[in-house]
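Chemist: next input, structure requested:
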Amino acid sequence: MDSARREALVEHLVLREGFSHADIRWSYQPLLRGRGWDNEMWEVGQLDPGAARCGGARLVLRVPHREMGEQLLRGEVRALAQLDAHRPDLPLARPVVVGSGGMQRGGRRPYALLTWVEGDLVSAIVAAELREGGLRAGPRRESAAGPRRESAAGPRRESAAGPMRERPEAARLAIELARALADLHRPAPEDYPRSAVRGVALRERTDALQGEILALDASAPHLASVVREIWQQGLDAAPYSGDPLLLHGDPHPANLIRTDGPHPLGLIDWGDTTAGDPASDLGWLLLLDPSGSALSAYARARGGRDADGEARARAWAVRCATAMLVHEADPADTAHADLALCARAALEAFASPW
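Modeler: Below you'll find the predicted structure:
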């Protein structure tokens, strides 16, 4: 994005109540801060320190680069506004929508001006611990299917699961996420955005998973076997029958920020937010902490264990991990390699629980 394109977007930008164009200090040249599956994030300026809201915050333009991203961004802007209204006390740092454009369908492409959540990507933190642990992991093991081959996650020595005591920060952050999700998971407003692929019954995702398992069979058959087993256990568990709960939808480690602010965790990218079965969110806990300790922390915060819900969460975990391993990332998505490493480690841990 060059400054001319930024100016064209700014021209149609509608600011939310409490923000003023006079408080925005635009940078000379937009800076690409990240590119995910659906959107690009361009740093474009900063709010004046004396602004009435979010004074001093850096600002990013969130711009879709594929059609699916347009739908997700519209849902994200709506959801963040509802969170501000209904859950202002949520113990998570999250982006604030400063303004948006193109939100009406059938018009120009949507985009949003958001505050930047300061901190460190949890995916990078966990991947660093995994790589360090991999140096002490010992020789690779052979499976009944023969020697293990490499997957999209990279060399086997980097993907060893290792005991959680070798990943203290991952374990700590998983507990923080568990507590935050326990607070987030309340009955959702009736008009809250709904996703067709998050928070739904497991059987609705079986067909998608089957193709991914076949791809995993070619690179890591011992892990494909674990995925099949855990997915079936999730299908055999009682389905979710409670109220549709408010979910983030995609709380993977690259959407988590370790912050120095009043909340230890930030959660970004609310494009997949939805209402439904909380197990969909809880599966991501297991990528941080495959031992299940974080799931136990969530259960304590919610008032008791739900064995069926935990079985569904493990099924969601293997489904998400498999997707991370078998789908190629956009070359500009620098976080994907770390996510694939987290995914491989979680599946290895499920295959060889400590």
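
Chemist: use CA for all of it now, contacts and neighbours both
Modeler: Fine.

Chemist: quick one, strands of the stretch 251-354 of the chain?
Modeler: 256-258, 265-267, 274-276 (DSSP state E, counting those that start in this stretch).

Chemist: got a markdown table for those strands, with distance to residue 11 and mean neighbour count too?
Modeler: As requested, the strands of the stretch 251-354 of the chain are arranged in a markdown table below (distance: least, C-alpha to C-alpha, whole Å; neighbours: other C-alpha atoms under 10 Å):
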| stretch | distance to residue 11 | mean neighbour count |
| --- | --- | --- |
| strand 256-258 | 31 | 24 |
| strand 265-267 | 29 | 24 |
| strand 274-276 | 31 | 27 |
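
Chemist: here's the other one to compare against:
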Amino acid sequence: MRKDVYVYDLAGRLLAEQFPQWAGLPLTLLDPAGSDHVIFRLGADMAVRLPRGDWAAGQAEKEHRWLPLLAPGLPLALPVPLGLGKPSPETGYPWNWSVARWLDGTVPDAGTLDGPGRTRLRSVAYQLAGFLTALHHLPPANALLPGPHPDLVGESLHARDAGTRSAIAATADVFDAPAMTAAWDAALGAPPWSGQPLWFHGDFHTGNLLAGPDGRLSAVIDFGGLGLGDPACDLTIAYTLLGADARAAFRTARATDDATWARGLGWALSTGLNAYTTYAATHPLVAARTTRQVTQALTEFRRTA
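Modeler: I've put the predicted structure just below:
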């Protein structure tokens, strides 16, 4: 059976088994979707997300638990879940999956936004800063839902050291390896976050944003990396979408201190290199986006070093 036929059949059978009220609605496969999920549009106003592997298996349950609690306090729309699907012995599908509200919009493009006067990109920079300010100031997890929350413990920047240095070596013929090493060392050497743990998106890059026809942001999606801790990881967006001028406006609007900014640059470098070494050879769009991410991070490092 062809892969596309198989995933349509799987999604249809899961819906019929667990959400029969939606089983008769048309399914439209999004291609490409993402590295973590196969995504369908379900009818006019819903989406079905099926994890591709065990690395994404906990995301549906996390989003189902937290997004309805966080969404009312945020200035952009979120894909609030409508139903949490369960593993299905009947179909052999082993992970939780989800049905969520469909959000219209297109992924913003830096080249389109960064036009004459760059006013649209600066406007987006202020929207991004406003969203992160609102996210980081939401009540702590225990105030929203009592109990231990191990699913919100994020990865540390230092835990990425070996993988990042390996990626620097692997891409030395593409990017400036000495500059990457210096930028990475500076990020690891920056003082750690000493404030209260703050909410972070955890994968805050261009591909997880939606914009309307006017270029203004309308939604933030894919909260599988949601957590509490150092908010520096969310500064990755400053390198995946913003240029130097808009990035400066974004930093000022966020009132970001030097240490957090340095750690954020490290997150941008590390995640960009990881995606580049994993996907760039077979995905031209990923290659273009991650090349921009890494080169923007190096540009910023050279400017501030």
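
Chemist: TM value for the aligned chains?
Modeler: In this superposition the chains share a TM-score of 0.80, using TM-score structural alignment, normalised by the length of structure 2; 285 aligned residues with a C-alpha RMSD of 3.1 Å.

Chemist: which stretches in the stretch 1-150 of structure 2 count as strands?
Modeler: For the stretch 1-150 of structure 2, the strands defined by DSSP E, counting those that start in this stretch cover 27-29, 37-42, 46-51, 81-85, 97-101.

Chemist: read off where the third one ends up in structure 1.
Modeler: So the one you mean is strand 46-51 of structure 2. Mapped onto structure 1 using TM-score structural alignment, strand 46-51 of structure 2 covers residues 59-64.

Chemist: quick one: that stretch to chain centroid distance?
Modeler: In terms of C-alpha atoms, centre = their mean, to the nearest Å, the centre of stretch 59-64 of structure 1 is set 17 Å apart from its chain centre.

Chemist: with structure 2 overlaid, report how far that stretch is off on average.
Modeler: Stretch 59-64 of structure 1 differs from its equivalent in structure 2 by a mean of 0.7 Å after superposition (mean C-alpha distance after the TM-score superposition for structure 1).

Chemist: of all the strands of the stretch 251-354 of structure 1, which one comes closest to residue 331 of structure 1?
Modeler: strand 256-258 (20.7 Å; C-alpha to C-alpha).

Chemist: structure 2: matching residues for that closest one?
Modeler: Mapped onto structure 2 using TM-score structural alignment, strand 256-258 of structure 1 covers residues 209-211.

Chemist: surely residue 41 of structure 1 is in contact with residue 35?
Modeler: Yes: with contacts counted by C-alpha atoms under 8 Å, residue 41 of structure 1 reaches residue 35, the gap being 6.3 Å.

Chemist: tell me which residue lies nearest the centroid of structure 2.
Modeler: residue 203 (2.8 Å; C-alpha atoms, centre = their mean).

Chemist: and it, what does it touch?
Modeler: 222-226, 233-234 (C-alpha atoms under 8 Å, 6 or more residues apart in numbering).

Chemist: now do the match of strand 256-258 of structure 1: distance to the chain's middle.
Modeler: That offset, for stretch 209-211 of structure 2, works out to 11 Å (C-alpha atoms, centre = their mean).

Chemist: residues making contact with it?
Modeler: By C-alpha under 8 Å, 6+ apart, stretch 209-211 of structure 2 touches 104-108, 217-221.

Chemist: quick one on the thing from earlier: would you turn the strands of the stretch 251-354 of structure 1 into TSV with distance to residue 301 of structure 1?
Modeler: Below are these laid out as TSV (distance: least, C-alpha to C-alpha, whole Å):
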stretch	distance to residue 301 of structure 1
strand 256-258	20
strand 265-267	17
strand 274-276	19
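
Chemist: doesn't the residue nearest to the centre of structure 2 fall inside a helix?
Modeler: No: assigned with DSSP: H, G, I helix; E, B strand; the rest coil, residue 203 of structure 2 falls outside any helix and is coil.
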